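Trainee: Have a look; sequence and predicted model below, questions after that.
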Amino acid sequence: MRVFGVVGWKNSGKTGLMERLVAEITARGFSVSTVKHAHHAFDVDQPGKDSFRHRAAGAREVLVASGARWALMHEGPAPELEALLARLGPVDLVLVEGFKRAGHARIEAHRAATGAGLLAREDAGIVAVASDVPVEVAVPVFDLDDTGAIADFVLREVGLGV
């Protein structure tokens, strides 16, 4: 499975970049899945819905299925990224948001307004930076909004580009 990540500090543009990359890469005919790391409590369920009530009653896993989609919610700590990836169906590329310390290649999203330093200066797994300002690092740097060039780079990195 080909895996490539997008990392960065809070409000650095990770989710926007992920969204644009998924749209760009799927428009080129590749299948893409995503994995998102959340640093805080999150819920994909809504209070009052049957599935929420099942979880509140103590169900360890709740699978919700319809004719259009299905979702599995599991109570308890998330497994390591490799175990999560193993649960995905086959696709050309999995884009991973977050998981800063995982071993796959990553691009760092960077916005000057965050005031945060660059992770790429200390993390050899970051193979490029996408920034809204010029930065000096020892990896390729892209304009944060140049989705086409970033997609080209990602596809070459994972062996899907020309």
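Mentor: Done, it's in.
Trainee: C-alpha only now, for contacts and for neighbours.
Mentor: Fine.
Trainee: Return the distance of Glu108 relative to Leu88.
Mentor: Distance from Glu108 to Leu88, counting by Cα to Cα, to the nearest Å: 24 Å.
Trainee: who's more crowded, these two?
Mentor: Comparing Glu108 with Leu88 by other Cα atoms under 10 Å, the one with more neighbours is Glu108, at 28 against 13.
Trainee: For the more buried one, I want the exact helix or strand it lies within.
Mentor: strand 106-110 (DSSP states H and E).
Trainee: contacting residues for Gly125?
Mentor: Gly103, His104, Ala105, Arg106 (Cα atoms under 8 Å, 6 or more residues apart in numbering).
Trainee: Nearest to Thr15 among the residues you listed?
Mentor: Arg106 (13.9 Å; Cα to Cα).
Trainee: also this one, for the comparison:
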Amino acid sequence: MTPHPFNLPRIGFAAWSGSGKTTLLKAVIPALRARGQRPAVIKHAHHAFDVDTPGKDSYELRHAGADQMLVASCRRYALMVETPETDDGRVPDLDMLCSRLDPERADLILVEGFKQADLPKIEVHRPAVGKPPLYPEIPGVIAVATDAAELDFDGPLLPVNDPDAVARFIIDYCNLNP
């Protein structure tokens, strides 16, 4: 496993756009939780994005010049941090992002995207997307979650439509106590 802040295990999910990374994660997260795990998630966004809505106070204050905007309620909080100094098109530093998570509230970190990052990855591959597998080209693919009948991969093939099997693989790979 790759060393990282807080010694939380990290598993990446990598795939071509439209392959179902988010769909799989949305099903794997409850399967992990059912096994007593507390996953945190970091997702890479390829474009400028906003979680605020124009017209909301937090959006207006951030756009007025607040470099950091934390919105809090009794149920959740969200921190938006402007990073214009790093707006060079490069992928954000994954270790820095992981360090922003609260390690007391997580057992592992699931990372969506960050294909080139140095971490173990599960590739989501669906032949129907019409793209070749990524594992020959990207580092760290330890398993492929797929609906392909067969695949020339020297490692575990996981059924992409069975989130319980993917969750079990993650728990075993990370040596987490179920």
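Mentor: Nice, I can see it. On a predicted model such as this, the values are computed, not experimentally measured, just so you know.
Trainee: Can you pull the TM-score for these?
Mentor: A TM-score of 0.94 describes the superposed chains when it is computed by TM-score structural alignment, normalised by the length of the first structure; 162 aligned residues with a Cα RMSD of 1.4 Å.
Trainee: quick check: the helix or strand following the strand holding Glu108 of the first structure aligns to which part of the second structure?
Mentor: Next helix or strand after strand 106-110 of the first structure toward the C-terminus (DSSP H and E): strand 126-131. Mapped onto the second structure using TM-score structural alignment, strand 126-131 of the first structure spans residues 141-146.
Trainee: Aligned counterpart of Leu155 of the first structure in the second structure, please.
Mentor: Leu155 of the first structure maps onto Ile171 in the second structure, with residues paired by TM-score structural alignment.
Trainee: returning to that earlier point: so which of the contacts of Gly125 of the first structure is the most crowded?
Mentor: Arg106 (30 neighbours).
Trainee: That one matches what in the second structure?
Mentor: In the second structure, Arg106 of the first structure lands on Lys121 (TM-score structural alignment).
Trainee: what's the answer for Val62 of the first structure, then?
Mentor: Aligned against the second structure - with TM-score structural alignment as the criterion - Val62 of the first structure pairs with Met69.
Trainee: residue contacts, His74 of the first structure?
Mentor: Taking Cα under 8 Å, 6+ apart as the test, what His74 of the first structure contacts is Arg60, Glu61, Val62.
Trainee: The second one: neighbour count?
Mentor: By other Cα under 10 Å, the residues close to Glu61 of the first structure number 14.
Trainee: Equivalent analysis for the last one, please.
Mentor: Other residues within reach of Val62 of the first structure, judged by other Cα under 10 Å, total 16.
Trainee: ok, it - contacts?
Mentor: Taking Cα under 8 Å, 6+ apart, we find Val62 of the first structure in contact with Ser51, His54, Arg55, Leu72, Met73, His74.
Trainee: Map the last one onto the second structure.
Mentor: His74 of the first structure maps onto Val81 of the second structure when the alignment is built from TM-score structural alignment.
Trainee: what's the mean gap between the strand holding Glu108 of the first structure and the aligned bit of the second structure?
Mentor: Compared with the second structure after the fit, strand 106-110 of the first structure shows a mean deviation of 0.5 Å (mean Cα distance after the TM-score superposition for the first structure).
Trainee: Against which helices or strands is that strand packed?
Mentor: Strand 106-110 of the first structure makes packing contacts with strand 3-7, helix 14-27, strand 126-131 when contacts are defined by 3 or more Cα pairs under 8 Å, 6 or more residues apart in numbering; DSSP states H and E.
Trainee: so which strand or helix has the match of Leu155 of the first structure?
Mentor: Going by DSSP H and E, Ile171 of the second structure is in helix 163-173.
Trainee: Mean per-residue distance, that helix versus the first structure.
Mentor: Mean for helix 163-173 of the second structure is 1.1 Å (mean Cα distance after the TM-score superposition for the first structure).
Trainee: Closest to Leu21 of the first structure out of the contacts of Gly125 of the first structure?
Mentor: Arg106 (13.2 Å).
Trainee: Please report the number of neighbouring residues for Asp154 of the first structure.
Mentor: For residue 154 of the first structure the amino acid is Val, not Asp. 25.
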